[in-house]
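>>> Dropping a prediction and its sequence here:
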Amino acid sequence: MATTGALAPRARPFVGLARPRFGIETFILAGVAVVVGYLVLSPLALLVVTSFRRYDFTGQAIGYAFTLDNYREVFLSGELAAAAWSSALYAGGGTLLAVAFGTALAWVVERTNAPFRTSFTLLAAATYFVPGVLMALGWNALANVRIGTLNRLLQSFVPVTQGPLDINTIAGMTWVFGTHLYPIVFLIMGAAFRTMDPALEEAAALSGAGIWARLRTVTLAVSRPAILSALLIVFVRGLESFDVPLILGLPGKINVLTTEVYSTATLHRPPELGISATLGLILLAVSIAGVYVYRSATARALAFATITGKGYRPQPLQLGRARHVIALVCGVFFFVTLALPLLSVFWLSLFPFVRQFSLDAIPRASFAQYAYVLSYSAMVEAFRNSIINSVLVATVVVLLTSIAAWIAVRSRVPGRAALDTLAFAPIGVPGTIMGVSVLLVYLTLPIPVYGTLFIVTIAHITLFLPYGMRLASDALLRIHPQLEEVSALSGAGWLRTYRAIVLPLILPGLLAAWVTILAASFRELSTSIFLASPQARFVSVIMYTAYTDGNTTAAAALGMVMMLVVFVLAVLARIFSRLVRVAA
């Protein structure tokens, strides 16, 4: 029978399995720790060393000298201070929007009887698969202060010659970021709501609490670890966001830290790699502080454990007639945040040059840009590489972090807190810095992965370790250690207990992690652009290259082709999720 887990004052390591017997269990745990350490420390070590270097590109060989000038320039530069402030506003505002939208949608899908819940899940997944460059292009065509389609429509009712919307502002960038990355919150909160014991809400209802009181005092309170994870992940993703600030910020003369990193590493002549590394270390420090805040806030972790056996049966909340109103609101939300920008991009893709929407232009529309894009023989190879890479990355990250999270949350292994912090650290490293660091690592080490698909796979595994770690940790925190203790008392070893008890119960969280990482890896650009090669092409890099070459409509056409692949991946992920749940 399901009971709540608020039975102890503090989360405690599971004594029975704290030190697995020497054997295969020991090798598995030690191997995971070593792999995570290597993946994270090798590029981070080079990042630290580079931050103290000033490079000299004037000679035939690249020289360098160790110095503190990079740190002086970063902390004394007014431009960098302004970029940091813009980054904080952009990331903070976008995080609040994403958490509000994602949590509300997860509650509707997982805890209510609103219609079309499966469709809402697929639409949220599709939103996350949309590349950031494509979403930014769509909103730029809709809400550009001079030529935006929405502005032209609003000017029929508002007496202005420009605007009133301006997407090339902090507020506009925040809107695009929040409405693009809310699916991260949706997946995290959905896994939490799906496995929460309904007896808690039933008890609140019996005491006279209404729907909104139960949501505030029970549902959201019990889900606090998941909310904190969502806040941390989305906020740091905002700090390292690159595509939206590049497309929307630079035309409005708004620089953030990531565009400064990109400029110093690639646009400056000669490249200022030391400055870029120093900025990367600043973001890394923010992520470590985030881990500390998270661990402090979830110290009383057993207060959030709501699964103590397999007898729980989450029941949807009956909304009555309000369920149709809520479904309508969700439909409008998806139309505004997903359909409008994609329709705008689709319109762009129908013409050889950027053209405003008008009925008169419809006869001139054609699919010539699609034929132009798909005529590249390398395109099929790029799609194949992107799919193979994203599946490999998602699977390896989930396997590694499901065990690393157990070490951090359940064991008494020395250094478990360091492992948790280490696995989360890459979230503070911009993708551009990760790309350069991994490239230099494998140019130095005698491992033949340079110029192949696998160097991108290695970089993405390192980059997305934090997402798997946080989602797996949240799932473990909701499971009371009593289950593992009983298994240990019956004579089962760690591996058998993990496979038979822990894994089935944390599976919803692991599936959420797998889908999240699959989508992120498929559309990732800032790391791939440094590591892709003629022998290992990726769709995101080809699309970005088309945009930077001034062929915006070709980039739009390629993006729409990607949407077809995205839809197939989202459907397959959903089917796989259902099959695994039935099997469990």
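Received, thanks. Residues are numbered from 1 along each chain as shown.

>>> alpha carbons only for contacts and neighbour counts from here, please
Noted.

>>> Quick check, A513 in contact with V398.
Yes. Under the contact definition of C-alpha atoms under 8 Å, A513 touches V398, with a separation of 6.8 Å.

>>> Looking at these two, which one has more neighbours?
More neighbours surround A513 than the other of A513 and V398, with 29 against 26 (other C-alpha atoms under 10 Å).

>>> For the more buried one, give its distance to L569.
Look at A513 and L569: by C-alpha to C-alpha, to the nearest Å, they are 15 Å apart.

>>> How about G290?
Look at G290 and L569: by C-alpha to C-alpha, they are 32 Å apart.

>>> Comparing the two, which shows the higher neighbour count?
Neighbour comparison, G290 and L569: the larger count goes to G290, with 23 against 19 (by other C-alpha under 10 Å).

>>> quick one: the more buried one and L232 touch, right?
Yes. Using C-alpha under 8 Å, G290 makes contact with L232 at a distance of 6.4 Å.

>>> Mind jotting down where the helices sit in the stretch 401-550 of the chain?
If DSSP state H, counting those that start in this stretch is used as the criterion, the helices of the stretch 401-550 of the chain fall at 416-424, 431-444, 453-477, 482-489, 494-497, 503-523, 528-531, 539-548.

>>> what about versus this one:
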Amino acid sequence: MTAVRRLFTRTPLAFPVLALLVFLVLGPLGVLVFSSARLTEGTLPFEPESSWTTQNYAEVLSAGTGAIVWNTLVLTVGALVVAFGVSMVLAWLIERTTFPAKKAVFVMVLASLGIPGFISAIAWAFMFNPTNGVVNVFLRDLFNLAGPGPLNIYTMQGMILLEGLRLVPVTFLLLSAAFRAMDATYEDAGAASGASRPLVIRRITIPLLTPAILSAFVYQLAATLESFDIPALIGLRAGIPVLSTKIFVEIQPTGGLPNFGMASAYGLLLIAIVLVPLIFYQRIVARSERYATVSGNTYRARRVVAGWRTKLFGGLFLGLYLLLDLLLPVLILIWTSLQPFYVPPSAEALSRVSLSAYGRLLTDDFVQQALLNTILLGFLAGVATLTLAFTVSWIVVRSRSRLRSSLDFLAFFPHSIPAIVLGLGVALIYLNIRVPIYGTIWILVIALATRYVSLATRQMNTGIGQVQRVLEDAAAASGASPLQAVRRILVPLVTPSLVNAFLLVVLLSVKNLVFPLILSGRDSVVFSSLIWNLWDTGDTAGTAVLSLVMIVITVALAAGVRRVSPT
């Protein structure tokens, strides 16, 4: 018996799963590499009319690309500075002080997780449009200013602020546990030496939190580099291209035919840029024990007593954040949904308040079909992703297969592929093979399952790893088959992890804008792409109505995730 046959006999399930992951993960990447070397103006990469070329790489390496990369880096770094500045203040208030109503504040900080980024961008456009944005009209009336402005969302500064605020909930989650667990002994020693509180924070607290801050920074850096929603909604109108929107424009130009070869070349460039911080992130995690502060009997977690100044300025800081990120966006969407066309609030506009947009859209057959598609897509993507992730994690954690490390690597690898690039790769595959699913909901399910299998396997690896193997061994000793042991023993015990991962995948799938814009057809339109189309055609009332419906759906899913998540 050959070594390959012995390996297959020992782990028969690992091979088909590995083959499926290779197709799902490496297939799009291979197609991108192939397409990037093809001349595809008005044709597909695999068609005879296409020819080999180095022109795509020459243009990607031209001076014009430098400006796009610079915009991408400026937006990314600026947004991270905003996000970490806000998140560290909030984490310190909630986890390191006796700030009142901490549990309620914690929930409020995370509440905007349920609002998709593209809806926040639409709401901010209503608020900070330089001509008739609500905030600008208010400021001009208050200070008797003339002309447009004084604020303008359609600038790099506006994009940075909005992108930074959208990053706050996840950044806060990444930092809060480290703030909560830090030993107060070191800070006490600094205070006993005569150091002021700001000096203690700067010289002791922040250095001790270095691994948590750096790892969160690098993780969010990779996520922000591939950001699409805000650059697409704000940046395209402002004439500020970044790599993600450049790829999108090459796929769906306003005039002319798609250039898949050029889009593929830009996609490979974006992958290369994203991989750098992810590699750095792995090195940071590997060295995190150098900064450990939780030890034996000397460990002491203590909260700083919040005086009236801390409560006052902390409350104002928190209120400003919630006002900009949650309250004002929702209120302006409600107001816009009640107007036949967008106008700032005024006594005259009150006379035009109407629910007609709700009646027009919520009874429309196409909108109802989009809603059903959205719910169906979220459910199917959740089931497909969790089925694949559970199978991969069981092999990785439970089996002795030599393919475990390969499976784990392939399952995590989609995290390093930007969504816009993965969507392009999936589109190219199914445009060139004779499987008629392009433009249907099934290609969206495949893309979303590929995208989020990395997230689901991280959760399932932990969940399965917490269940001792002896329970399944006992079932096997009683005559149960491996499948029965998994179904009757393991699945019930990891149900909390399964439900949490399922709801999280459903939430992210429903919020996703990139894949529907690239892959959906008329019969598979979902709410995210429908809202984009309404906004693009200037239907402000319809955009606001469907955005509010979308917020209700995603906030409910986010609340479900928090409810079943371990505390």
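Nice, thanks for sending it over. Fair warning: this is a prediction, and the values are worked out from it, not measured in the lab.

>>> quick one, which of the helices of the stretch 401-550 of structure 1 is nearest to E110 of structure 1?
Proximity to E110 of structure 1 (C-alpha to C-alpha) singles out helix 503-523 among the helices of the stretch 401-550 of structure 1, at 12.1 Å.

>>> List of residues touching that closest one?
The contact list for helix 503-523 of structure 1, computed with C-alpha atoms under 8 Å, 6 or more residues apart in numbering, reads 128-132, 184, 187-188, 191-192, 194-195, 386-387, 389-391, 393-395, 398, 402, 460, 464, 467-468, 471-472, 474-476, 479, 539-540, 573, 577, 581, 584.

>>> of these, buried ones?
Buried residues within the contacts of helix 503-523 of structure 1, counting neighbours by 16 or more other C-alpha atoms under 10 Å: 128-132, 184, 187-188, 191-192, 194-195, 386-387, 389-391, 393-395, 398, 402, 460, 464, 467-468, 471-472, 474-476, 479, 539-540, 573, 577.

>>> Measure how far stretch 255-263 of structure 2 is from the centre of its chain, please.
Chain-centre distance of stretch 255-263 of structure 2: 26 Å, with C-alpha atoms, centre = their mean, to the nearest Å.

>>> Sort out which residues of that stretch are buried, please.
P258, N259, F260, G261, M262, A263.

>>> what distance separates the start and the end of it?
This stretch, stretch 255-263 of structure 2, spans 16 Å end to end (C-alpha to C-alpha).

>>> Kindly report the same for stretch 93-109 of structure 2.
Start-to-end span of stretch 93-109 of structure 2 (C-alpha to C-alpha) is 12 Å.

>>> Flag every buried residue along that stretch.
Counting neighbours by 16+ other C-alpha under 10 Å, stretch 93-109 of structure 2 gives L93, I94, E95, R96, T97, T98, F99, V105, F106, V109 as buried.

>>> so how far is F179 of structure 2 from the second one?
Taking C-alpha to C-alpha as the measure, I94 of structure 2 falls 9 Å from F179 of structure 2.

>>> How about the first one?
Using C-alpha to C-alpha, one obtains 10 Å as the distance from L93 of structure 2 to F179 of structure 2.

>>> and what of the third one?
Per C-alpha to C-alpha, E95 of structure 2 is found 6 Å from F179 of structure 2.

>>> winner for burial among the helices of the stretch 401-550 of structure 1?
Ranked by mean neighbour count under mean count of other C-alpha atoms under 10 Å, those are led by helix 453-477, which reaches a mean of 26.

>>> Around A347 of structure 2, how many other residues sit close by?
The burial metric for A347 of structure 2, expressed as a neighbour count using other C-alpha under 10 Å, is 8.
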